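need a 3D model of the sequence below.
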Amino acid sequence: MSFGENVAVERKKKDFSQGELAKQVGITAVTIGRYERDEIKPSIDIATKIANALEVSLDYLVGNSETVLDKPLIFKNFLKKRKPV
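Below is the predicted model of the structure:
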């Protein structure tokens, strides 16, 4: 699947509207729609924000991996949940 198709599928799994995802990423809903239709491609920074908002790996969104999550993202989330010592 394409980047746009993967974004649409994962967004719907999270039950996010295009507007909700756009707000989390800091762009417009119209832009999310254009990404989902593969009319335009996001910058690497925006693609990373989309992946983080959807809690999937960037590799998965761009079609380089069939695995939704990758170890760095899981590890990153683990670090966020740790309490300071």
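
from here on, contacts and neighbour counts on C-alpha atoms
Will do.

the spatially most central residue of the chain sits in which helix or strand?
Note on the chain: the residue nearest the mean C-alpha position is residue 51, at 2.2 Å, using Cα atoms, centre = their mean. Using DSSP states H and E, residue 51 sits in helix 44-54.

for the chain, what spans make up the helices?
Using DSSP state H, the helices of the chain run over 3-13, 18-25, 29-36, 44-54, 58-62, 71-81.

please give the structure of this sequence too, so both can be compared:
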Amino acid sequence: MTLGEKIKLARMQKKISQQELGDIAETHQKNISKYEKDLVTPSALVLKKIADALDVTTDYLLGNEVDSAIKDTALLKQFKEVDSMPDDEKNALMKVISAYIRDFRTKAAYEV
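Okay, the predicted model is just below:
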């Protein structure tokens, strides 16, 4: 997937227009259109603003992350904090997360 395709996909998932993204990223809507069509590559500064506006990382947009990487920047920041915790604290948190995921999957299975 190209940079432009990723910008467009993330923008559509966020349900914002090119104009809205342009306003947030402090660039013109026409530039957003050109980025999405891969006619022009945004500067590093604009790319960072676009990534922030779309709640993705610049690495994701540039194709430097694997598909399974965390794209939710708020969640990624929290996991980075967890990574710096002592092992016993991390293990306790992992048990809570595992229990929540198990409960979520169970609930989803019964909703089908």
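
list the residues that contact residue 58 of the second structure.
Residue 58 of the second structure is in contact with 47, 48, 51, counting by Cα atoms under 8 Å, 6 or more residues apart in numbering.

now distance to residue 8 of the second structure too, for those residues, in TSV please.
Listed next are the contacts of residue 58 of the second structure as TSV, based on distance: Cα to Cα, whole Å:
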residue	distance to residue 8 of the second structure
47	13
48	15
51	11
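
that older thread, quick check, the residue nearest to the centre of the first structure in contact with residue 61.
Yes: applying Cα atoms under 8 Å, one finds residue 51 of the first structure in contact with residue 61, separated by 7.0 Å.

could you find the closest non-adjacent residue to residue 53 of the second structure?
Nearest residue to residue 53 of the second structure in three dimensions, chain neighbours excluded: residue 24, at 6.5 Å (Cα to Cα, 6 or more residues apart in numbering).

from residue 3 of the second structure, how far out is the one you found?
Distance check for residue 24 of the second structure against residue 3 of the second structure: by Cα to Cα, to the nearest Å, it reads 18 Å.

who has more neighbours out of the two?
It is residue 3, of residue 24 of the second structure and residue 3, that has more neighbours when counted by other Cα atoms under 10 Å, with 20 against 16.

what sits against the more buried one?
Contacts of residue 3 of the second structure (Cα under 8 Å, 6+ apart): 35, 36, 38, 61, 62, 63.

ok, now residue 69 of the first structure?
Counted by Cα under 8 Å, 6+ apart, residue 69 of the first structure has contacts 55, 56, 57, 60.

nearest residue to the first one other than its sequence neighbours?
Translated: residue 55 of the first structure. Per Cα to Cα, 6+ apart, closest to residue 55 of the first structure is residue 69, 7.5 Å.
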